[in-house]
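Got a sequence here, can you model it:
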Amino acid sequence: MDFALKTALSLDLPARLDPGVERGLASRFGHCLAGIDEAGRGPWAGPVACAAVILDYDDLPQGLGDSKTLSAATRERLYEEILGRAHVGVAFAAPATIDRLNIRAATLAAMSKAAAALDMAPAACLIDGRDVPPGLPCPGQSAIKGDGRLLCIAAASIVAKVTRDRLMARMGRVWPAYGFAGHKGYGTAAHATGLSEYGPCPLHRRSFRPVAAVSKRDGSR
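Below is the predicted model of the structure:
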């Protein structure tokens, strides 16, 4: 039997962010409840970043929410507060790993690595999406749209997003022709223009159709 199936949880999770309800959930696991989320499954280039966060419900950053609904400035502020107040683990799925495994498998593997990277062993994990990653160090449960329902997942979404955005900005200085600092590897018109003109760089996911098409056209340069 798959490890994820053997360690599946069956918790009654809240439909919206509720610190009181979540504090009660965390208390059932000795306050070692980790939220896990990712950023960057869709881009043509760059890694997927995954984060695991164990919050202190007596010292929550104000304004936690789904990273997609927050301004960049708010995400940056919350990122620093989360790192200062919570236990955080981060892991990446590199483009080569994504190409070798596929995006789903590579993301799930990185989620498990993020949980293992925590400096406090989690007793349970709540994971954004439909899947419980195999290889978690503890029981887990998936939560569809979990970043809008659970503070620990919302915190993980912020850490993953800011971590990846900062990395892609640095990569933009390494490969300036593609404009990574602006679009973070997503499929924008500017990215398509750079990809068409210069072909893929080592940061591109060659298994993704737009990149594969250019590679085929140019003889896999």
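
switch to C-alpha atoms for all contacts and neighbour counts from now on
OK.

And D119, how close does it get to V88?
Per CA to CA, to the nearest Å, D119 is found 7 Å from V88.

Neighbour count: the two, which is higher?
Neighbour tally, D119 and V88, criterion other CA atoms under 10 Å: the higher count belongs to V88, 25 against 11.

Correct me if wrong: that one contacts A121.
No: contact criterion CA atoms under 8 Å: V88 and A121 do not qualify, at 10.8 Å.

tell me which residues in stretch 176-183 are buried?
The neighbour-count check on stretch 176-183 (16 or more other CA atoms under 10 Å) flags 177-181, 183 as buried.

how about the strands of the chain, start to end?
Remark: strands assigned in the chain by DSSP state E are 33-39, 48-54, 87-93, 124-128, 140-143.

Same list (those) but as a markdown table, adding distance to R77.
Below are the strands of the chain laid out as a markdown table (distance: least, CA to CA, whole Å):
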| stretch | distance to R77 |
| --- | --- |
| strand 33-39 | 18 |
| strand 48-54 | 16 |
| strand 87-93 | 16 |
| strand 124-128 | 22 |
| strand 140-143 | 25 |
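
Not counting its neighbours along the chain, what's nearest the spatially most central residue of the chain?
Centroid-nearest residue in the chain, with CA atoms, centre = their mean: E38, separated by 1.3 Å. Excluding the flanking residues, the one nearest E38 by CA to CA, 6 or more residues apart in numbering is C50, at 4.2 Å.

another one to check against the first:
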Amino acid sequence: MARPSVVLEVGPLGLCGVDEAGRGPLAGPVMAAAVMLDPARPIDGLRDSKKLSAAARERLADLIRERAAAWCVAEASVAEIDAMNILNATMLAMQRAVAGLGRAPDEVLVDGNRCPKWAWRSQAVVKGDDRVAAIAAASILAKTARDAFMGRLHEAYPVYGFAQHMGYGTAVHLDALKAHGACPQHRRSFAPVKQVLDQAVLF
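The predicted structure follows:
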């Protein structure tokens, strides 16, 4: 029997969904996306990006960019993450994403349990990427944009295997970090990276 498709709440035209990608990795920026879907141009198959294959995410990302009423992907850099911590950098990336829409949303729904400080009426939605279509769309755009960035980073620094683990602290990544030290896109404030740097100073 075919598995039934997941239908998420779309909401009115002025509703904006926001989600991030890349809070946990040891390298690369944190990215956030803001999406305002057009109810007149529905997109089937939207759901939490982590529950989709890479091919499905790419296909849906193309449809979101084509059919959404407005969308924007923004980031906070590694330098900003190290300067203000990952939580504040994530909030900054979300602020930039909504500000970059080119139109003011009526309401912003943010995946998770907190919202950035901003002027828009907003609400945090726990597991929103599996409940609200606009948040699911934002999760897909943020994830595909960050994966593309990490793919380019892999080409620049192939010894770390970024294309394999996307910067997360896997055994392969940690071994490469110990063997080769940190590259400019590693987050110096994160403990595994800081430990490698401190050991390099000692020896």
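
what's the TM-score here?
Overlay of the two chains. TM-score (TM-score structural alignment, normalised by the length of the second structure): 0.93; 197 aligned residues with a CA RMSD of 1.5 Å.

R75 of the first structure: which of the strands of the first structure is closest?
Set against R75 of the first structure and scored by CA to CA, these come closest in strand 33-39, at 13.1 Å.

what span of the second structure lines up against that closest one?
Using TM-score structural alignment, strand 33-39 of the first structure lines up with residues 15-21 of the second structure.

go on, stretch 162-181 of the first structure?
Counting by TM-score structural alignment, stretch 162-181 of the first structure sits on residues 144-163 of the second structure.

can you give me the helices for the first structure?
In the first structure, helices defined by DSSP state H lie at 3-6, 19-27, 72-85, 95-101, 103-116, 151-174, 180-183, 189-198, 209-217, listed in chain order.

Could you export the ones you listed as a markdown table, including distance to A34 of the first structure?
Listed next are the helices of the first structure as a markdown table, based on distance: least, CA to CA, whole Å:
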| stretch | distance to A34 of the first structure |
| --- | --- |
| helix 3-6 | 16 |
| helix 19-27 | 9 |
| helix 72-85 | 13 |
| helix 95-101 | 24 |
| helix 103-116 | 8 |
| helix 151-174 | 6 |
| helix 180-183 | 30 |
| helix 189-198 | 35 |
| helix 209-217 | 34 |
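
coming back round to it: residue contacts, the residue nearest to the centre of the first structure?
E38 of the first structure is in contact with 48-51, 107, 111, 156-157, 160-161, counting by CA atoms under 8 Å, 6 or more residues apart in numbering.

re the thing from before, tell me the counterpart of the residue nearest to E38 of the first structure in the second structure.
So C50 of the first structure corresponds to A32, using TM-score structural alignment.

wait, what's in contact with that match?
Counted by CA under 8 Å, 6+ apart, A32 of the second structure has contacts 18-21, 73-75, 90, 93-94, 97, 138-139, 142.

from those residues, which would you call buried?
Buried among the contacts of A32 of the second structure by 16+ other CA under 10 Å: 18-21, 73-75, 90, 93-94, 97, 138-139, 142.

Closest one to P42 of the second structure out of these, please.
A138 (14.7 Å).

surely that closest one meets D19?
Yes: if you go by CA under 8 Å, A138 of the second structure and D19 touch, sitting 5.3 Å apart.

So for those two, which residues contact both of them?
Both A138 of the second structure and D19 are in contact with 32-34, where contact means CA under 8 Å, 6+ apart.

Reformat those residues as a markdown table; add distance to V126 of the second structure.
Listed next are the shared contacts of A138 and D19 of the second structure as a markdown table, based on distance: CA to CA, whole Å:
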| residue | distance to V126 of the second structure |
| --- | --- |
| A32 | 16 |
| A33 | 17 |
| A34 | 16 |
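
burial count for G100 of the second structure?
For G100 of the second structure, the tally of surrounding residues (other CA under 10 Å) stands at 17.

same thing with L5 of the first structure?
For L5 of the first structure, the neighbour count with other CA under 10 Å is 14.
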